[in-house]
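In: task: produce atomic coordinates for the following.
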Amino acid sequence: MEYIEEGSLMVFNEHSKLLGKGFALSHPPSIMQALEGNLPFCWQSNERSFLKDFIACNPGTSGGRIARWLQPDSYLDPSQCELVYNKEDLRCSWPALLTVNTKDQYGNLVQVSNLKVEVKAIPVDQGIMGDDSKKMRRLSRPDNSNMTFGGHPPPCLDVPYEPTIKDKKDIFHAICMMKPYENYSFEELRVAAPAVPRPSENMLVRSNNDGTYLVNWTPGSVGLYSIHVTIDGFDTGEVYKVDVKDPPQGITPPSQTEKKPHHTNKLRKFVQKYSSGLRARTNPSLQSEQIGVIPPEGIIAFVDEIHNDDGVWLRLSQESIREHCTNGHIEGWVLQYNQHLGKTLLVPVEEPKSIAKEIIKETIRRNLKAEATKHRRGPGVYQVIKCGSFGHNIRCGAGLKSTPVGMFTLEDKVLAIADVSSKQKLLFYREIFVMEN
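Out: Below you'll find the model as predicted:
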């Protein structure tokens, strides 16, 4: 007993501030409870609830608020994370890009290494379809008053399909011609067969190493989905409801990795002067990883162009990737027009003229000049070899609208002392004399 008293005194001396108010008891203990050490602690007190909320950092409680105030450092908060997507891009059998933004308790992007992000699309009508199938089975129970199938028992759906041969010559491929189903119509068999539930779809998630994660999803069916995002096993709290629609007819699915044949390099220049550079990224998305920088007045060559919500993206050529990007990347994209800012970042650059093109143009120019010189003979004697029935007009000026002052007849000889070329590409004579035959 002395040792117990000494130990109690030591504990009380060290923790007198905590034990000064006594224990939180629901009622005074009895003698037997005090001797056995079974104290009636009050488990439902406000102080105990506060401690639980403080330790668990529960949001919306006084304990959780003071715990967050005592811990101001940034940490990943799953409830603040969000999923960004475009509803118009969600089409059946069309690849779509979604983005998961991981944020801290203040709503800022935060990068955490070795983070496990999972995104799953669950069809909304799975539970409804399951209830319908149960109701179907209840309605399909054999009953004398059941007229669901015309008084016949529900069809057995385990019979394997096989063509039906009649009179050893006619082959029927219809399922209602089979012997087990000859008393049922197509519609009755369709009602009896439970609808196949749509499976859940797991998405491919890739980290951009900047607090964002790129999610690839190709919806397998049309209808409503609920998208669940888990981060290290914790739900983000918000379930996203999306509606996947049929793709428009006559339009091929968008493919951002499609390679066009016979690419031709084109040049663009980064014209923003007061800038640290234009970022080159792995994919045509502002959330993708940065792999390089195009300096101001820098020139790049591109081989492909696509349009999305961010603006106009250009795919860099291999030479530009080697010049402006880090090693090890085989694909790079830059933003030519920023849709969010309404700015054009890259402008066309005139390609230098090649020597071969200059030689060809000079040759054509010389040939045209020689051809024009050949037809322009200058002053001399000419003879009329072709004219109309009334002759050939002599006009007062070098133009078809000038007033006629005379006329030539066939085989007349003319002495010309000068020639003038007009817009009509015709040859006229300033002073003309008609000679006798």
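
In: from here on, just use CA atoms for contacts and neighbour counts.
Out: Noted.

In: state the distance from residue 241 to residue 121.
Out: 9 Å (CA to CA, to the nearest Å).

In: same thing with residue 214?
Out: According to CA to CA, residue 214 stands 15 Å off from residue 121.

In: then residue 415?
Out: Distance of residue 415 to residue 121, given as CA to CA: 95 Å.

In: looking at the two, which is more packed in?
Out: Neighbours per residue (other CA atoms under 10 Å) separate residue 415 from residue 121, with residue 121 holding more: 21 against 16.

In: what helix or strand is the more buried one on?
Out: If you go by DSSP states H and E, residue 121 is part of strand 117-123.

In: the helices in the stretch 201-350 of the chain, which residues?
Out: 318-324 (DSSP state H, counting those that start in this stretch).

In: how about the strands in it?
Out: 201-202, 204-207, 212-217, 223-231, 234-235, 240-244, 266-270, 278-281, 290-294, 299-308, 311-316, 333-338, 343-344, 346-348 (DSSP state E, counting those that start in this stretch).

In: give me the buried positions along the lengthiest helix in the chain.
Out: Identified as the longest helix of the chain according to DSSP state H is helix 355-375. Counting neighbours by 16 or more other CA atoms under 10 Å, one finds that helix 355-375 has no buried residues.

In: how far away is residue 373 from residue 170?
Out: Using CA to CA, residue 373 is found at 87 Å from residue 170.

In: actually, residue 5.
Out: Distance of residue 5 to residue 170, computed by CA to CA: 104 Å.

In: next up, for comparison:
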Amino acid sequence: MTQTTPITPPSSGLYRAVWRWHFYAGLIVLPFIILLAVTGGIYLFKDEINTKAYASLRVVEPLQTGFAAPSHITANALDYHNGTLKAYMPAAAPDRAAEVKILGEDGLKDTIFVNPYTAEVLGSQWDSGPSGSPVMWLVRKLHSLEYIGWIGNRIIEAVAGWMVLLVATGVYLWWPRGKKLGVMKVKASKGRPWWRDVHAVTGIYTAGFIVFLAMTGLPWSGVWGKQFYDLSYKTGLGMPDGYWSSYPVSTVPTGEVLDRTPWILEHQPMPQSGAASGIPAGLDQVVQTVENLGVAAGYALNMPSGPTGVFTASVYPDDISQERVVHLDQYTGEVLFDMGLSDLGTLGWMAEWGVSIHMGQAFGLVNQIVLLLACAAMVLMAVSAAVMWWKRRPSGRIGAPEYPQHLRIPRTVFAMAIVAGILFPLVGLSMLVFAVIELGLYLMARPKHA
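Out: Have a look, this model is predicted:
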């Protein structure tokens, strides 16, 4: 009599298929998740770290005399460091230094810190843009993998998409189904079951935060972010209506000129001044105009670039509702464009709020602590997953969940793969690679009949 192999119930086949995808995805993106969580957790406290580490440059004793004129502050900075004035940042608070960005003759840009009351130069630092310091610049570069160019951006995008899929498959695997496992609290006391409970329980409490962090980090990505950016414009839900309809524009993207600009504005062209020659407006006059407009403290005033350039005041404060970009004609000081958060379309508005919360700015210390805990939970889940794998891994084998008895993809998994591929193109591409590998492994592992 020929012995027949028991048929695996559909539910078991689906569970095993989902488990395999969760296993492989987690194993591959695990080191990247740890990198994102650690660097992201540090960057949440960027301002606090910069202020503490560079207090001698950033913190001043408030005086009753009032601030010195911007022209006086920038003149002293230029005397200290020869070059071209690129931007002026008035003191963001009574106990903060003013900052002057100067492009030196060596082609490098430095930030000169100046006491806003006495106009005394406190020192200088290599300009690190929105990161605020060389240390935070390093953290930011590691977080985005910009060190390895465009491929780093694609890797982070794929990892973000897989994080969403890991959460979805993880919730499915977490569902108790009558098993005596940790659901809302850790039940096991030791060994691999304890690590499993820690992984599952931590995941279910932080699933929403992980998805939020992944999705709000995607606008900067090269594939998903570009599609979302284009969609926001095609649907009229990005920039306000009539953007630049009345003024000539350059070919220079705003994101290349400003250290920090609203995400929805980064690829839009800078405007041009009405005349190509004349006497530029005085810095003190322009600063006064910006102050009269009520632009929030902490803004940066970028100098015109070339004879047709404009003055641009931009601010990205902790209170995202005060985000603002103002362009002024460099000769007349006339306001050419004044855009705040409320002027954006729905998708632009949502993206700005999402990015602000992602960076721990929107709700102060509470925002920072909640996301720091989420980052810590991601590290714990990654470590517990690695320990579980190591404990169950047979010697000399990878220890993946068993193959199904028959080469059949459950319809639910197939539908999930299609949806994931549409929503996250790079995830779909990597799924195809996994599928080819899976097919090859199945064909090698299946029994051979004489």
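
In: TM between them?
Out: For this chain pair, the superposition-based TM-score is 0.18 by TM-score structural alignment, normalised by the length of the first structure; 120 aligned residues with a CA RMSD of 6.7 Å.

In: quick one: the helix or strand containing residue 130 of the first structure to strand 223-231, angle?
Out: Residue 130 of the first structure is part of helix 126-139 when elements are defined by DSSP H and E. Interaxial angle of helix 126-139 of the first structure relative to strand 223-231 (axes from the mean of the first three to the mean of the last three CA atoms, to 10 degrees): 130 degrees.

In: report the buried residues of helix 126-139 of the first structure.
Out: Across helix 126-139 of the first structure, burial judged by 16+ other CA under 10 Å covers 126, 129, 133.

In: confirm residue 112 of the second structure sits in a strand?
Out: Yes. Counting by DSSP: H, G, I helix; E, B strand; the rest coil, residue 112 of the second structure is located in a strand.

In: how about it: what's its closest non-neighbour residue?
Out: In this structure, residue 112 of the second structure finds its nearest non-sequential neighbour in residue 124, 4.4 Å apart by CA to CA, 6 or more residues apart in numbering.

In: what's the neighbour count on the one you found?
Out: Residue 124 of the second structure has 18 neighbouring residues, counting by other CA under 10 Å.

In: which residues of the stretch 201-350 of the second structure fall in helices?
Out: Secondary structure of the stretch 201-350 of the second structure (DSSP H, counting those that start in this stretch): helices located at 224-234, 254-257, 283-292, 346-358.

In: out of these, flag the one nearest residue 391 of the second structure.
Out: helix 346-358 (34.6 Å; CA to CA).

In: which SSE is immediately downstream of that closest one?
Out: Once the chain leaves helix 346-358 of the second structure, the next helix or strand it forms, by DSSP H and E, is helix 364-392.

In: wait, the residue nearest to residue 112 of the second structure touches residue 101, no?
Out: No. The criterion here is CA atoms under 8 Å, and residue 124 of the second structure misses it with residue 101 at 9.5 Å.

In: what touches both of those two?
Out: By the contact definition CA atoms under 8 Å, 6 or more residues apart in numbering, residue 124 of the second structure and residue 101 are jointly contacted by 110-112.

In: hang on, the earlier thing: output the contacting helices and strands for the strand holding residue 121 of the first structure.
Out: Helices and strands touching strand 117-123 of the first structure, by 3 or more CA pairs under 8 Å, 6 or more residues apart in numbering; DSSP states H and E, are strand 201-202, strand 204-207, strand 223-231.

In: got any residues that touch both of residue 241 and residue 121 of the first structure?
Out: Counting by CA under 8 Å, 6+ apart, the shared contacts of residue 241 of the first structure and residue 121 are 225-227.

In: contacts only, for residue 421 of the second structure.
Out: 427-429, 431.

In: the inter-axis angle of the stretch of helix or strand it belongs to versus helix 224-234?
Out: Per DSSP H and E, residue 421 of the second structure falls inside helix 411-423. Taking the same axes, to 10 degrees, one finds helix 411-423 of the second structure and helix 224-234 inclined to each other by 70 degrees.

In: tell me the angle the helix or strand just after helix 411-423 of the second structure makes with helix 224-234.
Out: Sequence order places helix 425-445 as the next helix or strand after helix 411-423 of the second structure, per DSSP H and E. Relative orientation of helix 425-445 of the second structure versus helix 224-234 (the same axes, to 10 degrees): 140 degrees.

In: which neighbouring elements make contact with helix 425-445 of the second structure?
Out: Helices and strands in packing contact with helix 425-445 of the second structure are listed as helix 150-174, helix 411-423; criterion 3+ CA pairs under 8 Å, 6+ apart.
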